[in-house]
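1. predicted coordinates and the sequence they were generated for:
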Amino acid sequence: MLILRWILLPISLIYFLTVWIRNQLYDSGILKSKSFDIPTIVIGNLAIGGTGKSPMTEYLVRLLSSHYTLATLSRGYGRKTTGFQYAQLSSTAAEIGDEPLQFKNKFPKLTVAVCEDRCKGVEILKKDHQVILLDDAYQHRKLNPGFTILLFDFASLFSMMITLPTGNFRDTFSASSRANLIVITKCPRQLSLAQKQQIEYRIRRRSAAPICYSTIEYDQLRNRNHIPVEFDLSVYHILLLTGIANPQPLKEYLLDKVASIKELTFADHHNYDEADYIKINTAFQHLKGNKIIITTEKDIHRLHIDVFAALPIYYIPIQLDFITDRQIFDKKILNYLSHAQSVNKH
């Protein structure tokens, strides 16, 4: 697979040039971006998947929901519908996507919407809301956001930054110059000064935005009804079921907490069906002794209850936890919103 990706390097060069030219056309004003008089905060990344956009969106919801009327807007990746849709507690992942469904279940009073055209989505939402959070819209250049948060996975900054398909970057590194804040996610808790210096050396060539460092905090195990449960996991053999971009951090978290782990991985945003149930059930039955299935919070919303009801499935929620600079991050967001509201009043 690695050899094939390097064979495709000429396609990566064409992809790089295409994205670079597109960005230049927007930056120069030849292609037009639309601004709005409502505060809009974009959460995005340059690489594909797995940087922690959902935990960041949830962090912002917790930070802002007591002060502002919020809405989240995303494409609704993996859904089988099109156009603008509001998420309901009765919605399915097929209707709105797994991440919006996760937001709605976790924050029932929050307005959660999906739309491929973010400008259209903002137009619909702006009359009833004070702030709109746009999940995964960094490359949606038709919209000119008021504030942009760019996420980098810690590991990605210590590898070659090559565009697709040879590398994992869907945008050029120079695009980081548009960010108002940069957050390095999934960092080791004992982040060294040398690691920070290496990261900042790379980023400072393109961006002067403040850099904050965060990691993933794993919450208590929950059942399919989202109720916390307590197990002595050390006596359980685990089938680790994932359909996310990078399941490795979850595996590493569980390794020393369980008797054994058998992995069953699917593609990111995979829509599970009955054929998958047979595969999952077979893998589960081959485990010996005390056994349960552990999955992710995103996956639990795509595992149809009626098909998987007979299996003991649990999930582990995650949260973003700042290692350093939480106050800097919060202050930058709150200052932007305070200033935006002041300007809009006039």
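-> Yep, it's here.

2. from here on, contacts and neighbour counts on C-alpha atoms
-> Noted.

3. ok, His346 to His339 distance?
-> 11 Å (C-alpha to C-alpha, to the nearest Å).

4. now swap in Ala71 and tell me
-> When Ala71 is compared with His339 (using C-alpha to C-alpha), they lie 19 Å apart.

5. again with Ala93
-> From Ala93 to His339 the distance is 36 Å (C-alpha to C-alpha).

6. more neighbours: which of His346 and His339?
-> Remark: of His346 and His339, His339 carries more neighbours, 11 against 5, as counted by other C-alpha atoms under 10 Å.

7. may I have the secondary structure class of that one?
-> helix (DSSP: H, G, I helix; E, B strand; the rest coil).

8. and what of Gln319?
-> With three-state DSSP as the criterion, Gln319 reads strand.

9. pretty sure it contacts Ser214?
-> No: counting by C-alpha atoms under 8 Å, Gln319 does not reach Ser214; the two are 10.1 Å apart.

10. higher neighbour count, the two?
-> More neighbours surround Ser214 than the other of Gln319 and Ser214, with 24 against 16 (other C-alpha under 10 Å).

11. buried set for stretch 205-212?
-> 207-212 (16 or more other C-alpha atoms under 10 Å).

12. please report how far Ala208 lies from Glu200.
-> Ala208 sits 10 Å away from Glu200 when distances are taken as C-alpha to C-alpha.

13. on that earlier part again, mind putting the buried residues of stretch 205-212 into CSV with secondary structure and distance to Ile227?
-> Listed next are these as CSV, based on DSSP: H, G, I helix; E, B strand; the rest coil; distance: C-alpha to C-alpha, whole Å:
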residue, secondary structure, distance to Ile227
Ser207, coil, 43
Ala208, coil, 43
Ala209, coil, 40
Pro210, coil, 38
Ile211, strand, 36
Cys212, strand, 32
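
14. quick check, Leu125 in a helix?
-> Yes: under three-state DSSP, Leu125 sits within a helix.

15. then this one, side by side with the first:
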Amino acid sequence: MPTDNTIKLNHIFSPIAFLYGIGVWFRNRLFDWGLLQSEQFPVPVICVGNLSAGGTGKTPHTEYIIRLLSPLYKVAVLSRGYKRKTTGFVLSTPESTSDEIGDEPYQMKRKFPDVQVAVDANRRRGIRNLLAFPKEKRPDVILLDDAFQHRYVIPSLSVVLTDYNRLYYYDELLPLGRLREPASGIRRADVVIVTKCSDELKPIDYRIMGGNMKLMAHQQLFFTRVCYGEIEPLFPQEAKPLTVKDIQRDDEILLLAGIASPEYFIKEAGKYSDKVTAITFADHHAFGKKDMKQIKAVFDKMTSPGKLILVTEKDAARLQNNPLLPDEWKKMLYYLPITINFCLDKQDAFNEMLKKHITTIQKNCISR
């Protein structure tokens, strides 16, 4: 089980982290005192965020909620659209690219074409634009992706994720650690989910984590683990269908990962082949000429007939429309989708909690 000793901290940055903490504390107090105005909206607004900078699994958890709610409600997802090349409010279309809306929103739009996916760094403006749609298009539920620190919006429900391998209560503020705000910020959460849990956890381990968090009575705690699906061709018209069972132990796999925590992806690929070569990049990395040259040099040295390139879903979103991608790679380029499962048989409890929340908010809005 993780401890404070397992988290690597950059102690040289302690003074900067101290000053950063003062700034975050002061900003939060301005909201608490009402000097900075927050806004509520007349629809369920569910925020999926975290206390730390990246790597907790927000996208697969947001996608889980989309799968749960979209058969029942008109769902919209509003994201910042990190590293997109556009500004302001953008509503995605089937023709949108990752450059226009960001890699994670692009991934969600590709998987859920009937769900409205929009991006706007100004979440209040983004929500207003969504609610200004004609009635038949106006969303019943809005999911805010990575907006826990965006306090200009008051969510009806805040879901905060924390990585089992880097639990927030052991971490420190940026740049000493990875926290965006002090661990005490967890008090604003309605639901806390410990993500990426090990299969080897025992009931006592879950109880210890729950005790360490010291959550309030109204806060609900869940635990999830990552589940990898079957590999998919990024270009189905070019590459042949392939399953994990088709990969031989001596087939060479070149792994490309531009995500915050690539170690789980690398470990999973090791289950398929004994010859895995990983090239990692920073989170949300944009693949340029230098990267393509590096990848080509490594891939050309691989000699097995069954060699392939395997990427994450998020990297697939950035590579699909990349003009620098060599055509000859398209028949050997695959991605590995991920989903999440709830531990301790708590999936139904989470689902019912979410549905009950939406019903309650909708009734309250009608009665006003």
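-> Alright, I've got the coordinates. A quick note: this is a predicted structure, and the numbers were derived from the prediction, not measured.

16. give me the most central residue, structure 1.
-> Lys53 (2.7 Å; C-alpha atoms, centre = their mean).

17. which residue in structure 2 lines up with that residue?
-> Aligning on TM-score structural alignment places Lys53 of structure 1 opposite Lys58 in structure 2.

18. for Phe287 of structure 2, see how far away its match is.
-> 22 Å.

19. and the gap between the equivalent of Ser192 of structure 1 over in structure 2 and Ile208 of structure 2?
-> Matched by TM-score structural alignment, Ser192 of structure 1 corresponds to Lys202 in structure 2. Distance of Lys202 of structure 2 to Ile208 of structure 2, given as C-alpha to C-alpha: 10 Å.

20. can you check Glu172 of structure 2 too?
-> Distance from Glu172 of structure 2 to Ile208 of structure 2, by C-alpha to C-alpha: 20 Å.

21. could you check which of the two has the larger neighbour count?
-> Glu172 (25 against 11).

22. list the contacts of the aligned partner of the more buried one in structure 1.
-> Here Glu172 of structure 2 is matched to Ile162 in structure 1, going by TM-score structural alignment. Applying C-alpha atoms under 8 Å, 6 or more residues apart in numbering to Ile162 of structure 1 gives the contacts 12, 168-169.

23. for the stretch 151-300 of structure 2, what spans make up the helices?
-> Counting by DSSP state H, counting those that start in this stretch, the stretch 151-300 of structure 2 has these helices, from start to end: 203-213, 263-269, 289-300.

24. against Ser156 of structure 2, how distant is the counterpart of Asp219 of structure 1 in structure 2?
-> Superposed on structure 2 with TM-score structural alignment, Asp219 of structure 1 falls opposite Gly229. Counting by C-alpha to C-alpha, the gap from Gly229 of structure 2 to Ser156 of structure 2 is 32 Å.

25. of these two, give the one with the bigger neighbour count.
-> When Gly229 of structure 2 and Ser156 are compared for neighbours, Ser156 comes out ahead with 18 against 13, by other C-alpha under 10 Å.

26. structure 1: which residue goes with that one?
-> Checking TM-score structural alignment: Ser156 of structure 2 goes with Gly146.

27. same thing with Arg123 of structure 2?
-> By TM-score structural alignment, Arg123 of structure 2 lines up with Arg118.

28. ok, that match touching Leu143?
-> Yes: Arg118 of structure 1 is in contact with Leu143 according to C-alpha under 8 Å; the separation is 6.9 Å.

29. can you pull the contacts of the aligned residue in structure 1 for Lys109 of structure 2?
-> Taking TM-score structural alignment, the alignment pairs Lys109 of structure 2 with Lys104 from structure 1. Neighbour list for Lys104 of structure 1: 87-89, 110-112 [criterion: C-alpha under 8 Å, 6+ apart].

30. what helix or strand is Lys104 of structure 1 on?
-> Under the criterion of DSSP states H and E, Lys104 of structure 1 resides in helix 98-106.

31. sorry, back to before: the match of Ser156 of structure 2 - nearest residue in space that isn't next to it in sequence?
-> Thr40 (5.1 Å; C-alpha to C-alpha, 6 or more residues apart in numbering).

32. separation between the aligned partner of that neighbour in structure 2 and Leu221 of structure 2?
-> Residue pairing (TM-score structural alignment): Thr40 of structure 1 is matched to Val45 of structure 2. Counting by C-alpha to C-alpha, the gap from Val45 of structure 2 to Leu221 of structure 2 is 19 Å.

33. what's the answer for Ser70 of structure 2, then?
-> 24 Å.

34. same check on Leu68 of structure 2?
-> 19 Å.

35. distance of the aligned partner of Ile7 of structure 1 in structure 2 relative to Pro175 of structure 2?
-> With the correspondence set by TM-score structural alignment, Ile7 of structure 1 lines up against Ile12 in structure 2. Distance, Ile12 of structure 2 to Pro175 of structure 2, by C-alpha to C-alpha: 9 Å.

36. again with Glu100 of structure 2
-> Relative to Pro175 of structure 2, and taking C-alpha to C-alpha, Glu100 of structure 2 is found at 30 Å.

37. now do His150 of structure 2
-> Taking C-alpha to C-alpha, one finds His150 of structure 2 at 20 Å from Pro175 of structure 2.

38. give me the residues contacting stretch 325-334 of structure 2.
-> 231-235, 238-240, 292, 307-311, 319.

39. what about the strands in the stretch 51-200 of structure 1?
-> Counting by DSSP state E, counting those that start in this stretch, the stretch 51-200 of structure 1 has strands at residues 70-74, 85-86, 111-114, 131-135, 147-153, 181-185.

40. quick one: closest of these to Ala47 of structure 1.
-> For those, the distance to Ala47 of structure 1 is smallest for strand 147-153, at 7.7 Å, taking C-alpha to C-alpha.

41. average gap between the closest one and structure 2?
-> On superposition with structure 2, the average gap between strand 147-153 of structure 1 and its aligned counterparts reaches 0.6 Å (mean C-alpha distance after the TM-score superposition for structure 1).

42. who are the contact partners of Leu241 of structure 1?
-> Contacts of Leu241 of structure 1 (C-alpha under 8 Å, 6+ apart): 263-265, 293-296.

43. if you set the cut-off to 10 Å instead, what comes out?
-> Residues in contact with Leu241 of structure 1 (C-alpha atoms under 10 Å, 6 or more residues apart in numbering) are 247, 262-266, 280, 293-296, 299-300, 313-315.

44. preserved in structure 2, out of the residues you listed?
-> For those, the contacts that persist in structure 2 are 247, 262-266, 280, 293-296, 299-300, 315, with contact defined as both residues aligned by TM-score structural alignment, their matches' C-alpha atoms under 10 Å.
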